[in-house]
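S.K.: Fold the following for me, if possible:
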Amino acid sequence: MSKNEAAEFAGRIADLFICHEEVVRIWDRFDSMRVHLKAGKQNEDPRHLLITGLSGVGKTQIAKRYVKKNPSYEFMQDGKKITAMPVIHVKLPYPFTMLDFYKRILKSLKAPITRSDARVNYVKEQALNLLIKQRTEMIIFDEMNFIIRTKRFDDQAAMEMFKDLTNEGQLSIVCMGTPQIEPLRTMEDEYIRRFGWETVRRFETLDDTFLSLLQKIEEQLQPPKPIYLNSTETAAYLHECCQGRIGYLHSMIIEAYRLLDVFEADFSDFSKAELNMSILAKAHYNLFRDSDHLRPPSDK
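M.R.: Sure thing, here's the model as predicted:
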């Protein structure tokens, strides 16, 4: 294996993403919301979605890859070239504040804040104007738990900010977090009406769907030699370690190959980097030590 081939292999490990059934199901919901928005429904309430899921089930990757699937493009308006951004991903700030909320939106729009001493109303107006100008149809807000954790900020005040944003910008929003954010949706009948609800499920049991996932991972990694991730012993061990959460699984694979020096700049001899149970066990220990992550989660 040449150094270039080794670097490409390391890149595939780091950039691993499997478009499994759960991803397709959530993306289809996103597509539906955007079609509804564009099909003459913009004068009505846009459709919104609250997505919950355990840590590590892949919520953030689902969001970021959907943005990548719907990239920016340029168009001309009044003789000026404008970059349209149909879908953006916004990681909410912690602690949550109104000013930082709008600043994060501007950052995702790749727009500079023109004044260092800008106040909330100024930044809000700039964000709203650019969302319309850049034809944004959907914002995916990540880390909604930061709202709940910010004790000095009222939860309902935050939800009213989201409502105001959608009313002014006429766009759809997706709010993502762990199951603890569900009360944000249910505190008012109006929020229940505006927000649908989805749960990103983990691979709860060691069944054909999980075995298929492992096979797709190996196919995407394209190792020079088969590593048989979906063999009976390896699959059972991996499922126990990750509890069906793809984020944990990806972390283990990255750590295992790190231990095998695949990410070193001078790596080129793949014969010294064969994945096996011993390496996976060491990777698991390095990541989790004696933590209780193996305890079956109460929220499914």
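S.K.: Please count neighbours and contacts with C-alpha atoms only from this point.
M.R.: Noted.
S.K.: What are the contacting residues of stretch 176-194?
M.R.: 45-55, 59, 140-145, 148, 155-156, 159, 195, 299 (C-alpha atoms under 8 Å, 6 or more residues apart in numbering).
S.K.: Now, those that are in helices?
M.R.: Judged by DSSP state H, helices contain the following of those: 59, 145, 148, 155-156, 159.
S.K.: coming back round to it: in ChimeraX, how would I select the buried members of the contacts of stretch 176-194?
M.R.: Entered in ChimeraX, the line below selects the buried ones among the contacts of stretch 176-194, by 16 or more other C-alpha atoms under 10 Å:
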select :45,46,47,48,49,50,51,52,53,54,55,59,140,141,142,143,144,145,148,155,159,195
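S.K.: could I get the ones in helices among the contacts of stretch 176-194 as JSON lines with distance to residue 239?
M.R.: Formatted as JSON lines, the ones in helices among the contacts of stretch 176-194 follow (distance: C-alpha to C-alpha, whole Å):
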{"residue": "59", "distance to residue 239": "19"}
{"residue": "145", "distance to residue 239": "27"}
{"residue": "148", "distance to residue 239": "31"}
{"residue": "155", "distance to residue 239": "36"}
{"residue": "156", "distance to residue 239": "39"}
{"residue": "159", "distance to residue 239": "37"}
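S.K.: Pull the most distant pair out of the residues you listed.
M.R.: Of all pairs drawn from these, the one with the longest distance (C-alpha to C-alpha) is 59 and 156, at 23.7 Å.
S.K.: Tell me the buried residues in stretch 229-245?
M.R.: 229-230, 234-239, 241-245.
S.K.: can you tell me which of those are in helices?
M.R.: Short answer: those in helices (DSSP H) are 234-239, 241-242.
S.K.: for those residues, which one is nearest residue 203?
M.R.: Checking those against residue 203 with C-alpha to C-alpha, the nearest one is residue 239 at 8.4 Å.
S.K.: what distance separates the start and the end of stretch 198-206?
M.R.: Stretch 198-206 has its terminal residues 23 Å apart, counting by C-alpha to C-alpha, to the nearest Å.
S.K.: want to put them side by side, so please do this one too:
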Amino acid sequence: MLTMTEAATANPSDPEPKPPLIDPVCGSGSPAIATLERLTVRYPRWKRIYGKIEDCRVLSKNAAEPRCLLIVGRSGVGKTSLIQKYLAEHPPRETATGRVVPVLFAQIPAPATIKAMASHLLEALGDPMPQRGTLDGMTQRSVRLIAACQVELIILDEFQHFIDREKNFKVLQTVSDWLKNLINSTRVPIVLVGMPESVKVLTENDQLARRFMAKERLSPFQWRGDGKDEFIRFLEEVSEKLPLAEKPMIYSVDVAQRMFWATEGRTALVMKIVRSATREALVNNWKTITIRELAKAYTEALVGDDDELTNPFLGPIPPIDAYGRPVRLSQDEPKEQTPKKRFKAAGSASKSDFSSMMKGQAA
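M.R.: Purely as a prediction, here's the structure:
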């Protein structure tokens, strides 16, 4: 097994380069690329919340009232991939008696209005004219189609849109009441997904809150206590699933710390970097990915070409403080920054700096 350092020098100097695994221009149809894009790592927290969603669907069938669930999390923590995986495993199907939609998914529009909500549900149910009719008529059609399509679970994303940001973050009570009535009318459980501020909707609507007693938070990985080991295990599972000839050592402690600094433990950002690096390896028929590809992928997938940003995969390992937070390399930055803004420093490491780093790793 090559280390990240050994592989970094091995790829370009392959004495007899093989033809690329995929066409660099038309490579999206490659089986390896398809595997890469579908890659899902079911780490413990992911599996627990997935199981909670399944409980809502299955246990509600014989329950006195639907088991509903609220899932919250910051951007990039994996909410979308979790829901997409659940939908993929419970797809709609055509039967002799009509279309069956076991899991109905819709995004809550912004701003959220009752009519827009009803229209989105009707469209997801296959209504040919989802915007037609009065509000009452659209709601009644939604209820009838939910029953006709044998819907067992409704998932609504972007729940934070129930908060009106243009009016002092006021909760949209009429839409909240409409959602409560939809649950009562259909007896179908609903999973709401949104940003952490979504909880405000429930705190200001007691009747809706009673139906969403179960709440789950999908959080970024941490770099302290057991969180560090959990993050490293996650990276090892990612490494094992990549469609590469050799398992890349992205889970070594030094590379894992760089990855955590780059992503703040957010799975969506980790996968952006890893997918970008792996794509390049597949196009060039390399056996594995190295820290060099990760450095390039970080620039291309997360921050773009900005000479003022420091690449955490180049130079010394970036520090993380005692609280598990990435230490900013500039004291002049504002307190809260996106990953792109946070990496402001003297500039990217030079080639000589990179060579020194690689020698240090090899030692």
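S.K.: TM-score for this pair?
M.R.: The TM-score (TM-score structural alignment, normalised by the length of the first structure) is 0.83; 280 aligned residues with a C-alpha RMSD of 2.6 Å.
S.K.: ok, back up a step: Throw the buried residues of stretch 229-245 of the first structure into JSON lines and include distance to residue 254 of the first structure, thanks.
M.R.: As requested, these are arranged in JSON lines below (distance: C-alpha to C-alpha, whole Å):
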{"residue": "229", "distance to residue 254 of the first structure": "14"}
{"residue": "230", "distance to residue 254 of the first structure": "17"}
{"residue": "234", "distance to residue 254 of the first structure": "16"}
{"residue": "235", "distance to residue 254 of the first structure": "16"}
{"residue": "236", "distance to residue 254 of the first structure": "19"}
{"residue": "237", "distance to residue 254 of the first structure": "16"}
{"residue": "238", "distance to residue 254 of the first structure": "13"}
{"residue": "239", "distance to residue 254 of the first structure": "16"}
{"residue": "241", "distance to residue 254 of the first structure": "14"}
{"residue": "242", "distance to residue 254 of the first structure": "13"}
{"residue": "243", "distance to residue 254 of the first structure": "17"}
{"residue": "244", "distance to residue 254 of the first structure": "17"}
{"residue": "245", "distance to residue 254 of the first structure": "15"}
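S.K.: Relative to residue 113 of the second structure, how far out is the residue sitting nearest the centre point of the second structure?
M.R.: Closest residue to the average C-alpha location of the second structure: residue 78 at 2.6 Å, with C-alpha atoms, centre = their mean. Distance, residue 78 of the second structure to residue 113 of the second structure, using C-alpha to C-alpha: 27 Å.
S.K.: export the ones in helices among the buried residues of stretch 229-245 of the first structure to TSV and tack on distance to residue 256 of the first structure?
M.R.: What follows is those, written out as TSV (distance: C-alpha to C-alpha, whole Å):
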residue	distance to residue 256 of the first structure
234	13
235	15
236	17
237	14
238	12
239	16
241	13
242	14
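S.K.: Closest one of the residues you listed to residue 205 of the first structure?
M.R.: Using C-alpha to C-alpha, these come closest to residue 205 of the first structure at residue 239, 8.0 Å.
S.K.: After alignment, which residue of the second structure pairs with that closest one?
M.R.: Alignment note (TM-score structural alignment): residue 239 of the first structure maps to residue 260 of the second structure.
S.K.: my guess is its match meets residue 220, correct?
M.R.: No - in this structure residue 260 of the second structure lies outside contact range of residue 220 using C-alpha atoms under 8 Å: 9.9 Å.
S.K.: Check the secondary structure at the aligned partner of residue 132 of the first structure in the second structure for me.
M.R.: In the second structure, the residue equivalent to residue 132 of the first structure is residue 147, according to TM-score structural alignment. Classification of residue 147 of the second structure using DSSP: H, G, I helix; E, B strand; the rest coil returns helix.
S.K.: so what's the aligned residue in the first structure for residue 102 of the second structure up against?
M.R.: When the first structure is aligned by TM-score structural alignment, the residue opposite residue 102 of the second structure is residue 86. Going by C-alpha under 8 Å, 6+ apart, residue 86 of the first structure touches 70-72, 134-138.
S.K.: Now list the buried members of those residues.
M.R.: Using 16+ other C-alpha under 10 Å, the buried members of the contacts of residue 86 of the first structure are 72, 134-138.
S.K.: and which of the residues you listed is nearest residue 274 of the first structure?
M.R.: Residue 274 of the first structure lies nearest to residue 72 out of those, by C-alpha to C-alpha, at 39.6 Å.
S.K.: From residue 238 of the second structure, how far off is the residue mapped onto that closest one from the second structure?
M.R.: Structural alignment (TM-score structural alignment) places residue 72 of the first structure against residue 92 in the second structure. Going from residue 92 of the second structure to residue 238 of the second structure by C-alpha to C-alpha gives 29 Å.
S.K.: Show me where the stretch 51-200 of the first structure has its helices.
M.R.: Counting by DSSP state H, counting those that start in this stretch, the stretch 51-200 of the first structure has helices at residues 59-69, 98-108, 120-133, 145-149, 155-169, 182-186, 189-194.
S.K.: okay if I get those as JSON lines plus distance to residue 287 of the first structure?
M.R.: Putting the helices of the stretch 51-200 of the first structure into JSON lines (distance: least, C-alpha to C-alpha, whole Å) gives the following:
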{"stretch": "helix 59-69", "distance to residue 287 of the first structure": "20"}
{"stretch": "helix 98-108", "distance to residue 287 of the first structure": "30"}
{"stretch": "helix 120-133", "distance to residue 287 of the first structure": "39"}
{"stretch": "helix 145-149", "distance to residue 287 of the first structure": "24"}
{"stretch": "helix 155-169", "distance to residue 287 of the first structure": "34"}
{"stretch": "helix 182-186", "distance to residue 287 of the first structure": "29"}
{"stretch": "helix 189-194", "distance to residue 287 of the first structure": "39"}
